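1. sequence unavailable; structure follows:
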């Protein structure tokens, strides 16, 4: 009886791969708590990874708890709901006030397609390459949505890479921004953004949903949910829906998404050379996206006669509002009186729309 009890325990079923993944899971939890790297996501992702790698627990087996909850990922339900919460807490005013900043958000998507081509060259198929490339958008929900549709077997690696690089924005972006700009460019002070009317803010989500959905129908689930959340906010007549979308629903879905995505990172599927390649290509995608945004910002600097600070181009990735804050900090290191945050928020929120459109284009072409 004692022997049978031992053989049925997780201790007997532990192997080196499970042990390594448990260490990785605990490391993610440590980074989330001690370093505050995306704690709302890395804690559930890390704990889901921990649960999935405990031998004989059965949580990820067919019919297990995490297997059932994973249906929300595989069916593409959780990421759009996250987008609804993002929309309900996002102010598109800086983008409406300066529509040219949409170009910076679009330029940052070059990283997505550059990494896509690189992944193809390394031997990944088009669906896998698209899932790897979207990491460059620095938008976790979009990366998970696209990967669940095109390469679900890569979900664990894509999730860890996407959210890790989102958390490391303050570390990865500044060296690239400083390398590609001059001190004079970094010191440029931009004019304050104009005040946007309530009518403009109400019309914006409706118009964007119609235009984007007609051009790229595959992006409609993400864009539609992002914009209905924003419409809740800007209408001013449904405060309880705003609270539900940006608070209650957002955090519940974040828990479910994190746990189930983390649970896909089991030893046999995660500890491979392919996973290492994905993580490295994800870094390349993010670096290219940052560089493309800054370089396009330099072009706008020249065309505007020196009125646009190229640093705001780095905010064209979709890490809201972290990327905009990084642009602000880098600018203030050169001139403490410079205030770029609101100008950087335009490209930053444009990046959210841009990453969803990029995902839709990839779905249209390769799904």
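-> Arrived safely. On a predicted model such as this, the values are computed, not experimentally measured, just so you know.
2. every contact and neighbour count from this point should use C-alpha atoms.
-> Noted.
3. report how many residues lie close to the residue lying closest to residue 28 once chain neighbours are set aside.
-> Nearest residue to residue 28, sequence neighbours excluded (CA to CA, 6 or more residues apart in numbering): residue 46, at 5.4 Å. By other CA atoms under 10 Å, 31 other residues sit near residue 46.
4. how close does residue 230 get to residue 278?
-> Residue 230 sits 33 Å away from residue 278, going by CA to CA, to the nearest Å.
5. likewise for residue 36?
-> 24 Å.
6. the two: which is more packed in?
-> Of the pair residue 36 and residue 278, residue 278 is the one with more neighbours under other CA under 10 Å, namely 23 against 14.
7. quick one on the thing from earlier: just list the residues touching the residue nearest to residue 28, thanks.
-> Shown in contact with residue 46 (CA atoms under 8 Å, 6 or more residues apart in numbering): 24-29, 258-259, 262.
8. ok, and what's touching the helix or strand containing residue 231?
-> According to DSSP states H and E, residue 231 maps onto helix 220-235. With CA under 8 Å, 6+ apart as the contact definition, helix 220-235 has outside contacts at 79-81, 83-91, 142, 198, 201-202, 205-206, 208-209, 212-213, 238-239, 241-242, 245-246, 353, 356, 360.
9. which strands and helices sit next to the helix or strand following it?
-> For helix 220-235, the following helix or strand on the C-terminal side (DSSP H and E) is helix 239-243. On a contact count with 3 or more CA pairs under 8 Å, 6 or more residues apart in numbering; DSSP states H and E, helix 239-243 meets helix 220-235.
10. in the helix it packs on, what's buried?
-> 220-234 (16 or more other CA atoms under 10 Å).
11. what do you get for stretch 17-27?
-> In stretch 17-27, counting by 16+ other CA under 10 Å, buried: 17-19, 21-22, 25-26.
12. quick check: buried residues in the longest helix seen in the chain?
-> The single longest helix within the chain, with elements called by DSSP state H, is helix 273-303. Using 16+ other CA under 10 Å as the test for burial, helix 273-303 gives 275, 278-279, 281-298, 300-301.
13. try it against this one:
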């Protein structure tokens, strides 16, 4: 019984929020529509898979290093971040101060979180490299263009 309890706690289902549960169901619906019903599979399959990955409870795949630091609630590390932002060492106060901070200050806090040992999730890295740099839309449009059948137009 103890091992079953440890398994349930380790799976992250105890941390599943209502919003995450709804988004997981929507993601599964999109995957089902793409695979079983063949409704726009090139569009729905990546959207459903991305929604599924980003809503796994307690995985942190879509969190930046700073968001991971704030999620762990380590009092000493929160105090360091709060001192740099001149706010109370509370997660909500830090989030409010970050929302009002300049992008350069936000980058400094992100680098500080990385220096403290936190790493961004896979999806956060993908967003920064592919979407943030503007490369992903170009690759997507090239791929869709390569799959377009111009035979009927000729």
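-> Great, that's in hand. Being a predicted model, the structure only gives us computed values, none of them experimental.
14. hang on, the earlier thing: Provide the aligned range in structure 2 for the helix holding residue 231 of structure 1.
-> Aligned by TM-score structural alignment, helix 220-235 of structure 1 falls on no residue of structure 2.
15. so what's residue 345 of structure 1 closest to, chain neighbours aside?
-> residue 324 (5.5 Å).
16. how many other residues sit next to the one you found?
-> For residue 324 of structure 1, using other CA under 10 Å, the count is 28.
17. go on, residue 172 of structure 1?
-> 16.
18. residue 63 of structure 2 now?
-> So residue 63 of structure 2, with other CA under 10 Å, has 19 neighbours.
19. how about it, secondary structure?
-> coil (DSSP: H, G, I helix; E, B strand; the rest coil).
20. in structure 1, what residue corresponds to residue 45 of structure 2?
-> So residue 45 of structure 2 corresponds to residue 43, using TM-score structural alignment.
21. what's the answer for residue 140 of structure 2, then?
-> Match for residue 140 of structure 2 (TM-score structural alignment): residue 82.
22. would you mind measuring from the nearest residue to its match once chain neighbours are set aside to residue 80 of structure 1?
-> Excluding its sequence neighbours, the residue lying closest to residue 82 of structure 1 (CA to CA, 6+ apart) is residue 250, at 5.7 Å. The gap separating residue 250 of structure 1 from residue 80 of structure 1 is 10 Å, by CA to CA.
23. which of the helices or strands spans residue 25 of structure 2?
-> Per DSSP H and E: helix 18-35 holds residue 25 of structure 2.
24. hmm, who's touching that helix?
-> 39-42, 44-45, 47-49, 51-52, 55-57.
25. in PyMOL, how would I select the buried members of the residues you listed?
-> Paste this into PyMOL to select the buried members of the contacts of helix 18-35 of structure 2, with burial taken from 16+ other CA under 10 Å:
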select buried, resi 41+44+45+47+48+51+52+55+56+57
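26. now, among the contacts of helix 18-35 of structure 2, which is nearest to residue 100 of structure 2?
-> Proximity of the contacts of helix 18-35 of structure 2 to residue 100 of structure 2 (CA to CA) peaks at residue 55, which lies at 26.8 Å.
27. residue in structure 1 paired with that closest one?
-> Residue 55 of structure 2 maps onto residue 53 in structure 1, by TM-score structural alignment.
28. and for residue 76 of structure 2?
-> Using TM-score structural alignment, residue 76 of structure 2 pairs with nothing in structure 1.
29. same question, residue 31 of structure 2
-> Residue 31 of structure 2 maps onto residue 29 in structure 1, by TM-score structural alignment.
30. and its match, how far from residue 164 of structure 1?
-> 12 Å.
31. residue 60 of structure 1 too?
-> From residue 60 of structure 1 to residue 164 of structure 1 the distance is 23 Å (CA to CA).
32. before we move on, what about residue 347 of structure 1?
-> 22 Å.
33. the residue nearest the centre of structure 2: what's it in contact with?
-> Centroid-nearest residue in structure 2, with CA atoms, centre = their mean: residue 62, separated by 1.7 Å. Residues near residue 62 of structure 2 by CA under 8 Å, 6+ apart: 54, 120-124.
34. could you look up the SS state of residue 60 of structure 2?
-> coil.
35. so it makes contact with residue 121?
-> Yes: with contact defined as CA atoms under 8 Å, residue 60 of structure 2 and residue 121 form a contacting pair (5.9 Å).
36. what strand or helix carries residue 80 of structure 2?
-> Counting by DSSP H and E, residue 80 of structure 2 is part of helix 75-85.
37. let me fix that, I meant to ask about residue 109 of structure 2.
-> Residue 109 of structure 2 is part of helix 103-115 when elements are defined by DSSP H and E.
38. quick check: what element follows that helix along the chain?
-> helix 122-126.
39. for that following helix, list every residue counted as buried.
-> Neighbour-count burial for helix 122-126 of structure 2 [16+ other CA under 10 Å]: 122-125.
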